[in-house]
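K.L.:
okay, predicted coordinates and the sequence, questions at the end:
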Amino acid sequence: MLRRVHSKHYGHEWNVAAAVLRGCNTKELLKEYFSVMGRRFGIFFEVFPYGKRMQEATDLDSFLDSAIEDMKEDKWLIQNGDTFELTERGEFEARKMLAELENSGRLLEKATRAETVSRVTIVVHFILAALKLPTAILSGSVGLLN
């Protein structure tokens, strides 16, 4: 089993590793991938840099250069000329991140189902009734009792 290496830019490496795992094995393909992902969320301008890297990166190119260098240092990525390939560790981390995203999506989907929302609503109403009844009796409030 691979040991998890903590990097100060772990999230950035995950993003790039997932893109390489999906076949974006050159810098141009990575740039296109991040542009497409931004457009899917309604972002039609360059949003890089973001987060703590704002001081380090001024655009998508420098963001990618920095992430790629970090990935090479952490032994996640091998560069052969203009192409990139994930190492066993890089592939493991990318698949792990994607699995966590899928799991989060399933939990969110389950939590927002009509059945789940209805059950939670009924439980909340019973809890509120249990709190209001003794308060109404102690205060003598007919309005609260209703």
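P.N.:
Cool, got the structure.

K.L.:
can we go C-alpha only for contacts and neighbour counts from here?
P.N.:
Noted.

K.L.:
state the three-state secondary structure for Ile78.
P.N.:
Look at Ile78: counting by DSSP: H, G, I helix; E, B strand; the rest coil, its state is strand.

K.L.:
out of everything not next to it in sequence, what's closest to it?
P.N.:
Nearest residue to Ile78, sequence neighbours excluded (Cα to Cα, 6 or more residues apart in numbering): Glu85, at 5.2 Å.

K.L.:
ok, structure two:
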Amino acid sequence: MRNWNVYLSGEIHTDWREQIEAGVKSAGLPVSFSAPVTHHEASDDCGVTILGEEPDKFWHDYKGASVNAIRTRTLIGDADVVVVRFGDKYKQWNAAFDAGYAAALGKPLIVMHGPDHQHALKEVDAAAFAVVETPDQIVHILDYVINGNLAGYTG
């Protein structure tokens, strides 16, 4: 049986990744997960920590984004499916970029957000193969895609 590689991008302030991973494990699905670095300070400061301090915040952020892009682009490129979560608390511009990058590579894209983001994310949603509101819906999609299983799902 094939092992599916799912990249989990986006919001880092809730446990949505853990919910998907637990649901996939419970369903016994052959899925491996990858993600960006989700430790906020490490992600923000990796560039200056490794490459040297920057007095200008633009270059501080540029170095961090560049170092993080090595991981992000590699893992999205290796993914079978890319999931992008847009949370309520912050604007996840990097998640929008990840969604666009995945779409440009022709990766199957699942976007997750609440109804309050429908208008703002209409172009991202249009590029997605599915738009969901819950981690459980992602688990159900993966179960169906992998096993053709619809049993017990009511929508």
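P.N.:
All right, it came through fine. Predicted model only: the values in this text are computed from it and were never measured.

K.L.:
drop the TM-score for these two in here.
P.N.:
The TM-score (TM-score structural alignment, normalised by the length of structure 1) is 0.24; 68 aligned residues with a Cα RMSD of 5.3 Å.

K.L.:
hmm, back to that, touching, the residue nearest to Ile78 of structure 1 and Gln79? I think so.
P.N.:
Yes: using Cα atoms under 8 Å, Glu85 of structure 1 is in contact with Gln79, at 6.4 Å.

K.L.:
who does the longest helix along structure 1 touch, helix- and strand-wise?
P.N.:
Across structure 1, the helix with the greatest residue count (assigned by DSSP state H) is helix 114-139. Applying 3 or more Cα pairs under 8 Å, 6 or more residues apart in numbering; DSSP states H and E, one finds that helix 114-139 of structure 1 makes contact with helix 142-145.

K.L.:
which residues touch the helix it packs on?
P.N.:
Here helix 142-145 of structure 1 makes contact (Cα atoms under 8 Å, 6 or more residues apart in numbering) with 132-133, 135-137.

K.L.:
what number of residues lie near Asp45 of structure 2?
P.N.:
A count of neighbours around Asp45 of structure 2, defined by other Cα atoms under 10 Å, yields 17.

K.L.:
correction: Ala18 of structure 1
P.N.:
Ala18 of structure 1: 20 neighbours (other Cα under 10 Å).

K.L.:
in contact with it: list those residues for me.
P.N.:
94-95, 97-98.

K.L.:
what does Ala130 of structure 2 give?
P.N.:
Per Cα under 8 Å, 6+ apart, neighbours of Ala130 of structure 2: 109-111.

K.L.:
compare Glu85 and Gln79 of structure 1 (neighbour count), which wins?
P.N.:
In terms of neighbours (other Cα under 10 Å), Glu85 is the more surrounded of Glu85 of structure 1 and Gln79; the figures are 19 against 14.

K.L.:
shouldn't the more buried one be within a helix?
P.N.:
No: secondary structure of Glu85 of structure 1 (three-state DSSP): strand, not part of a helix.

K.L.:
distance of it from Lys31 of structure 1?
P.N.:
Distance of Glu85 of structure 1 to Lys31 of structure 1, computed by Cα to Cα, to the nearest Å: 16 Å.
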